[in-house]
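Enquirer: pasted the sequence and its predicted model underneath.
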Amino acid sequence: MFELFFFGYTVHMLWTYIDIVLERYGYFVHTYFLTPVLPMALNMTASALPVGFLFIYQYCTNNKKNFYLCTLLLSAVFAFGFSSLEAHFGLLEFNKGMNQIHVFFIDVVIVFISFWFTKSILGKVNHAK
């Protein structure tokens, strides 16, 4: 349970910080917010992305599937599907040359780093026992 939620939390935190930086420098603009008091990055990065990758992590771990391939597929769905829909409906704007391909690569890098970090922490915890 700890492993699963630690992975999801790591994806959430990394994506949130990256999203805040991208928004601050104008690459990514979210046009609607839940409330003006909360940070700009409280959107897909706080809900759908971590949960989606958490499910992929759990599925691949339980069924001995290739996590890297599943991550690439889900990243493509999020980057080319959901971010395109968000841009089409005016919920998201890409500026300064930012596009869905950049979102895809950011997704992949964040999830791989979260995966390796989780596995390294898990290895250290199991080694300490």
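Expert: Alright, I've got the coordinates. Because the structure is a prediction, the values reported are computed rather than measured.

Enquirer: when you work out contacts or count neighbours from here on, use the C-alpha atoms and nothing else.
Expert: Fine.

Enquirer: what's in contact with stretch 25-37?
Expert: With Cα atoms under 8 Å, 6 or more residues apart in numbering as the test, stretch 25-37 has contacts from 19, 22-23, 40, 42-43, 90-98.

Enquirer: spatially central residue for the chain, please.
Expert: residue 49 (4.5 Å; Cα atoms, centre = their mean).

Enquirer: what is the helix or strand encompassing that residue packed up against?
Expert: Element membership for residue 49 (DSSP states H and E) is helix 48-63. Here helix 48-63 touches helix 2-24, helix 67-76, going by 3 or more Cα pairs under 8 Å, 6 or more residues apart in numbering; DSSP states H and E.

Enquirer: roughly how far is the next helix or strand along the chain from the first one from the heart of the chain?
Expert: To tie it back to what came earlier, the one meant is helix 2-24. Next along the chain after helix 2-24, taking DSSP H and E as the criterion, comes strand 28-30. Distance of strand 28-30 from the chain centroid (Cα atoms, centre = their mean, to the nearest Å) equals 15 Å.

Enquirer: and the comparison structure, right after this:
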Amino acid sequence: MDAEQKKELEHIIQSYRDTNLDTINYWWEYSSFDSWRFWLTFILLAVPLLVLYFKIDRNRVYQIGFYGFAIHMLGVYVDTIGTNYGFWSYPYKMIPVLPTSFTLTSSMIPVAFMLMYQWQSRKRINYYLCAAGVSAIFVFIIHPIFMWLDMFQMYRGFNYLIMYVNYFGGSIMAKLVLDAFVYLNKKNDTIRIRKIK
């Protein structure tokens, strides 16, 4: 690494540090423990996880959990990209060092999709119709409520239609990932059975 490249990299790292310090200072000023929005985000984080604890099918906990983890990770990636590029922001967050909404990406969204997946697979209802419905609830009901509460803001032409594509596209990708791992697991079980015989 030459001196100019090293200097440019150090400038970028310092910019990250400055931005993180500004974000933490903003959080302490407007979004910390003395704000009702902090406690609302805490409740919106805790309640879905409690519901999941009591409602998840214990016989399929690994499969449903893996699906939820896939939804969570895809949500974190999309949310991080969107906030880093300034398409949306969360003025009030529970954890200031994360660019994403910890409440949405770690609890509300994964839990809603996990319970939907559990329900639709048990009832044998089309997954994509159910995923489209859950996506619509988040995009056209929950996010507008968050905007009304000033807990979510959109910028630079980002809109609900693009958001819907993100949600529904993420649910399709999570299902494909899950299906691939279920297929590999079944294939592995078949090979193991043949070896035992």
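Expert: Alright, I've got the coordinates. Just so it is clear, the model here is predicted, and its values are computed rather than measured.

Enquirer: got a TM-score for the two of them?
Expert: Put the two chains on top of each other and the TM-score (TM-score structural alignment, normalised by the length of structure 1) is 0.95; 128 aligned residues with a Cα RMSD of 0.9 Å.

Enquirer: mind putting the helices and strands packed on helix 48-63 of structure 1 into JSON lines with mean neighbour count?
Expert: JSON lines is the format used below for those (neighbours: other Cα atoms under 10 Å):
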{"stretch": "helix 2-24", "mean neighbour count": "18"}
{"stretch": "helix 67-76", "mean neighbour count": "17"}
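
Enquirer: okay, and the lengthiest helix in structure 1 goes to which residues in structure 2?
Expert: Assignment by DSSP state H gives helix 100-128 as the longest helix of structure 1. The aligned range for helix 100-128 of structure 1 in structure 2 is 160-188, by TM-score structural alignment.

Enquirer: list the contacts for whatever residue of structure 2 lines up with residue 59 of structure 1?
Expert: In structure 2, the residue paired with residue 59 of structure 1 is residue 119, using TM-score structural alignment. For residue 119 of structure 2, the contact set (Cα under 8 Å, 6+ apart) is empty.

Enquirer: could you do residue 166 of structure 2 as well?
Expert: Contacts of residue 166 of structure 2 (Cα under 8 Å, 6+ apart): residue 78.

Enquirer: any idea how far it is from residue 52 of structure 2?
Expert: 24 Å (Cα to Cα, to the nearest Å).

Enquirer: then residue 36 of structure 2?
Expert: 25 Å.

Enquirer: who has more neighbours, those two?
Expert: Applying other Cα atoms under 10 Å to residue 36 of structure 2 and residue 52 shows that residue 52 carries more neighbours, namely 16 against 12.

Enquirer: wait, doesn't the more buried one sit right on residue 110?
Expert: No. Assessed by Cα atoms under 8 Å, residue 52 of structure 2 is found out of contact with residue 110, at 9.9 Å.

Enquirer: pretty sure residue 97 of structure 2 is in a helix, no?
Expert: No. Counting by DSSP: H, G, I helix; E, B strand; the rest coil, residue 97 of structure 2 is not found in a helix; it is coil.

Enquirer: rewinding a little: how much does the longest helix of structure 1 stray from structure 2?
Expert: Aligned to structure 2 and superposed, helix 100-128 of structure 1 gives a mean residue distance of 0.7 Å (mean Cα distance after the TM-score superposition for structure 1).

Enquirer: helix 2-24 and that helix, what's the angle between them?
Expert: 150 degrees (axes from the mean of the first three to the mean of the last three Cα atoms, to 10 degrees).

Enquirer: what's the angle from helix 100-128 of structure 1 to helix 67-76?
Expert: Going by the same axes, to 10 degrees, helix 100-128 of structure 1 makes 140 degrees with helix 67-76.

Enquirer: now helix 100-128 of structure 1, how far from the chain's geometric center?
Expert: 10 Å.

Enquirer: what angle separates it from helix 48-63?
Expert: Using the same axes, to 10 degrees: helix 100-128 of structure 1 against helix 48-63 is 50 degrees.

Enquirer: which residues touch the residue lying closest to residue 76 of structure 1 once chain neighbours are set aside?
Expert: On the basis of Cα to Cα, 6 or more residues apart in numbering, the spatially nearest residue to residue 76 of structure 1 that is not a chain neighbour turns out to be residue 104, at 6.1 Å. With contacts defined as Cα under 8 Å, 6+ apart, the neighbours of residue 104 of structure 1 are 75, 76, 78, 79, 80.
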